[in-house]
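K.L.:
Dropping a prediction and its sequence here:
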Amino acid sequence: MEPATTIQLLGAGAFGFLVGWFVYYLNRHRSADVRFADLVSLIGAIGGGAVLALFPAGTDLFGAYGIGLFAGFFGYLLVLVLLVWRSENFTIDYLIDGRRREVAPGQRLPDGPDRGAMGADGAPERGGPRR
């Protein structure tokens, strides 16, 4: 087996980065509770047969994929932490349970599918999601 070229290593790493970023995104924005089947599906997607066919285990390509996967997954978290840190509307509580600061008088949250029921003042109605 011949060694992987630089472009192959970069491609495997970039592919891993995209998969890692997307996995974190999907888990962050899921609406249902986590089940064991979800974990099995996740492991299958990350290290399943298709990935091992592209990047055989024990090769430099698989190593680059693993590094990209790590960088994408934790890169998403890092970007989220930086955005929360720089924002005046969110505190670290957002990363824990989705809380945000109260909407200022005269302002309202945008309507959207994830906002739940909004009151006349633009704030979530009692019992609605706290996003």
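P.N.:
Perfect, I can see it now.

K.L.:
C-alpha from now on. contacts and neighbour counts both.
P.N.:
Will do.

K.L.:
Could you report the neighbour count for Ala71?
P.N.:
By other Cα atoms under 10 Å, 20 other residues sit near Ala71.

K.L.:
Work out for me the element the closest residue to Ala45 other than its chain neighbours sits within.
P.N.:
Nearest residue to Ala45, sequence neighbours excluded (Cα to Cα, 6 or more residues apart in numbering): Val51, at 7.8 Å. Taking DSSP states H and E as the criterion, Val51 maps to helix 49-54.

K.L.:
one more structure, for comparison:
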Amino acid sequence: MSYEVDKTESEWRAELTPQEYAVLREAGTERAFAGEYTDTKTTGVYSCRACGAELFRSDTKFESHCGWPSFYDPADTDAVELIEDRTMGMLRTEVRCARCGSHLGHVFEGEGYATPTDQRYCINSISLRLSPDEA
């Protein structure tokens, strides 16, 4: 897959912390309830920590009590790439940044949350950077 932001793994390693690299570039997962945005209520825009692309907005963030920030819809359907993930002995849908290919988390459907899309984008805080709205 070719991405607009295309860097070598050594360039990514130089720009990201070891924890950021493990999640964004190696599809790792941060510990549940440990991320900085899990319970954040701040109004603003969530962008990819690796490339800065706008991914989600606070008005689609909701409380799922799963241990990671949850959104019911990306800011733009073209902002994310959805990929079948058969790791861990299950079928899931991985969510990646469409601009740089960084791993963000997974999306789940049909869980019964009272959201307009019945989807839960379960995203690692470390994959995001929140830019609060101006007061």
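P.N.:
Thanks, I have it. Just so it is clear, the structure is predicted and the values come from calculations on it, not from any experiment.

K.L.:
Superposed, what's their TM-score?
P.N.:
TM-score of the superposed chains, computed with TM-score structural alignment, normalised by the length of the first structure, equals 0.27; 60 aligned residues with a Cα RMSD of 4.4 Å.

K.L.:
The residue nearest to Ala45 of the first structure: neighbouring residues, count only.
P.N.:
17.

K.L.:
What are the buried residues along the helix or strand just after the helix holding Val51 of the first structure?
P.N.:
Moving toward the C-terminus from helix 49-54 of the first structure, the next helix or strand (DSSP H and E) is helix 60-86. For helix 60-86 of the first structure, a neighbour-count test (16 or more other Cα atoms under 10 Å) marks 60-77, 81, 84 as buried.

K.L.:
name the helices or strands packed onto helix 60-86 of the first structure?
P.N.:
helix 6-28 (3 or more Cα pairs under 8 Å, 6 or more residues apart in numbering; DSSP states H and E).

K.L.:
after the helix it packs on, next one along is what?
P.N.:
Taking DSSP H and E, what comes next after helix 6-28 of the first structure is helix 36-47.

K.L.:
what angle sits between that following helix and helix 60-86?
P.N.:
Note on geometry: by axes from the mean of the first three to the mean of the last three Cα atoms, to 10 degrees, helix 36-47 of the first structure and helix 60-86 are set 120 degrees apart in direction.

K.L.:
what's helix 36-47 of the first structure in contact with?
P.N.:
Val19, Val23, Val51 (Cα atoms under 8 Å, 6 or more residues apart in numbering).

K.L.:
pretty sure the second one is touching Ala71, no?
P.N.:
No - under the criterion of Cα atoms under 8 Å, Val23 of the first structure lies out of contact with Ala71, with a separation of 11.9 Å.

K.L.:
burial count for the nearest residue in space to Phe73 of the first structure that is not next to it in sequence?
P.N.:
Nearest residue to Phe73 of the first structure, sequence neighbours excluded (Cα to Cα, 6+ apart): Gly20, at 4.2 Å. With neighbours defined by other Cα under 10 Å, the count for Gly20 of the first structure comes to 25.

K.L.:
quick one: Ala14 of the second structure is in a helix?
P.N.:
Yes - secondary structure of Ala14 of the second structure (DSSP: H, G, I helix; E, B strand; the rest coil): part of a helix.

K.L.:
residues near it, how many?
P.N.:
Neighbour tally, Ala14 of the second structure, other Cα under 10 Å: 11.

K.L.:
Relative to Ala22 of the second structure, how far out is it?
P.N.:
As for Ala14 of the second structure, its distance to Ala22 of the second structure is 13 Å (criterion: Cα to Cα, to the nearest Å).
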